[in-house]
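Peer 1: sequence unknown, structure follows:
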């Protein structure tokens, strides 16, 4: 039997990704600086070290990207749990942990992996705002300065590097599919 308190906690955790999708990147960056730097004093934003200076910008970029991925993963896990093979594996005596790690997760991660490759392009757009909020020099800031200075060669270089990274990430995602789902490896082997 399920406890009512646990189902409320589960519902609350399932609502978190929707909240993070709606949060603007610049606002999240400012809130993270306010909380972790000024109030808690955990991360310095004034003359930070090389690693320390990356903590808050990475969190700022990761939260809006990880939110839709979490939504897709949660929905995929729920969908795979309802599949007949899960009932068969459970009837054979598999523990819930074994079932989740070996059977459900491997099947549920494929749509999430696809979306991760697509969302990589959003990281580049979010980098412009994040680098401005945190005063970091990077490809986003370089693109913004190239646009304001009408520096076409630099802007073209940024676009080419970003497009090449996007294609490479999606190629890696496509190559990971047969590793995660052996059925895909057998079907591609049968065609060739």
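Peer 2: Sure, I can see it. Predicted model, so just to flag it, every value in this text is computed and none were measured. Residues are numbered from 1 along each chain as shown.
Peer 1: going forward, measure contacts and count neighbours with C-alpha atoms only.
Peer 2: Fine.
Peer 1: Please identify the helix or strand for residue 145.
Peer 2: Assigned by DSSP states H and E, residue 145 falls within helix 139-148.
Peer 1: What are the contacting residues of that helix?
Peer 2: With CA atoms under 8 Å, 6 or more residues apart in numbering as the test, helix 139-148 has contacts from 124-129, 131-132, 152, 154-155, 158.
Peer 1: now the helix or strand following it, how far from the chain's geometric center?
Peer 2: Using DSSP H and E, the helix or strand that follows helix 139-148 in sequence is helix 152-180. Centre-to-centre, helix 152-180 and its host chain are 16 Å apart (CA atoms, centre = their mean, to the nearest Å).
Peer 1: So which bits of helix 152-180 are buried?
Peer 2: 154-155, 158, 162, 166-167, 169-170, 173, 177 (16 or more other CA atoms under 10 Å).
Peer 1: That one relative to helix 139-148, how many degrees between them?
Peer 2: Relative orientation of helix 152-180 and helix 139-148, computed by axes from the mean of the first three to the mean of the last three CA atoms, to 10 degrees: 150 degrees.
Peer 1: So which elements touch helix 152-180?
Peer 2: Judged by 3 or more CA pairs under 8 Å, 6 or more residues apart in numbering; DSSP states H and E, helix 152-180 is in contact with helix 105-134, helix 139-148, helix 182-191.
Peer 1: and the angle from the longest one to helix 152-180?
Peer 2: Read that as helix 105-134. Helix 105-134 and helix 152-180 meet at an angle of 160 degrees, taking the same axes, to 10 degrees as the criterion.
Peer 1: Second structure follows, compare the two:
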């Protein structure tokens, strides 16, 4: 967390994921800048490196990422000598923002535990699957409506400004998926 900013910043004009949230429900976006909300309040996700950790964990959909996998995600084949300590520092800072029940340590790594539908990518994938079913059933109008909803979830480049080889690969994968829709 930066000294100049607290853990929370109120920015009501920025778009949170579409599903209605309870007052304290966490929501996340990756189809644009990586952001986190608690209800309607935008949370500071910290440095670009903290957002890279958040990204790597969110895209694992609840599965644990080992320290080695996270080090590879950040630095590829050339990690610094203090890579593990750095990952632990970023995780500690993110845990203060998101809560200890959300960012959990387990099996030598970390995982993010979020509610179904709390990630814009998951919502987009669900809508795309519904669109495919509608198309297969011959309902092209419904399929088009659903695909437009999927595309409407994008807010610029996916994972915008998130550093690291993992983010670069995932950004490319998400852009290719978007172009196929």
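Peer 2: That came through, no problem. Only a predicted model underlies this, so the values are computations on that prediction, with no experimental measurement involved.
Peer 1: And the TM-score between them?
Peer 2: Superposed pair, TM-score by TM-score structural alignment, normalised by the length of the second structure: 0.27. Supporting alignment: 84 aligned residues with a CA RMSD of 5.1 Å.
Peer 1: Let me know which of the helices and strands packed on helix 152-180 of the first structure is tucked in deepest.
Peer 2: Burial of those is given as mean neighbour count (mean count of other CA atoms under 10 Å); helix 105-134 ranks first at a mean of 18.
Peer 1: So which elements touch that helix?
Peer 2: Looks like helix 105-134 of the first structure contacts helix 25-32, helix 52-81, helix 139-148, helix 152-180 (3+ CA pairs under 8 Å, 6+ apart).
Peer 1: quick one on the thing from earlier: can you redo the contacts of helix 139-148 of the first structure as a markdown table with distance to residue 55 of the first structure?
Peer 2: Output for the contacts of helix 139-148 of the first structure, formatted as a markdown table (distance: CA to CA, whole Å):
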| residue | distance to residue 55 of the first structure |
| --- | --- |
| 124 | 17 |
| 125 | 19 |
| 126 | 16 |
| 127 | 14 |
| 128 | 17 |
| 129 | 16 |
| 131 | 12 |
| 132 | 15 |
| 152 | 32 |
| 154 | 28 |
| 155 | 27 |
| 158 | 24 |
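Peer 1: so how far is residue 159 of the first structure from the residue nearest the centre of the first structure?
Peer 2: The centre of the first structure sits closest to residue 66, judged by CA atoms, centre = their mean, with a distance of 3.4 Å. According to CA to CA, to the nearest Å, residue 66 of the first structure and residue 159 of the first structure sit 24 Å apart.
Peer 1: cool, and residue 125 of the first structure?
Peer 2: Residue 125 of the first structure is 11 Å from residue 159 of the first structure, by CA to CA.
Peer 1: cool, and residue 90 of the first structure?
Peer 2: Applying CA to CA to residue 90 of the first structure and residue 159 of the first structure gives a distance of 49 Å.
Peer 1: Excluding chain neighbours, what is closest to residue 56 of the first structure?
Peer 2: residue 32 (6.7 Å; CA to CA, 6 or more residues apart in numbering).
Peer 1: what's near enough to touch the residue nearest to the centre of the first structure?
Peer 2: Residue 66 of the first structure makes contacts with residue 17, as judged by CA under 8 Å, 6+ apart.
Peer 1: how about TSV for the helices and strands packed on helix 152-180 of the first structure, with distance to residue 60 of the first structure added?
Peer 2: As requested, these are arranged in TSV below (distance: least, CA to CA, whole Å):
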stretch	distance to residue 60 of the first structure
helix 105-134	7
helix 139-148	14
helix 182-191	35
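Peer 1: Give me the distance from the helix holding residue 145 of the first structure to the chain's centre.
Peer 2: Remark: helix 139-148 of the first structure is offset 24 Å from the chain centroid, using CA atoms, centre = their mean.
Peer 1: can you check stretch 55-72 of the first structure too?
Peer 2: In terms of CA atoms, centre = their mean, the centre of stretch 55-72 of the first structure is found 5 Å from the chain centre.
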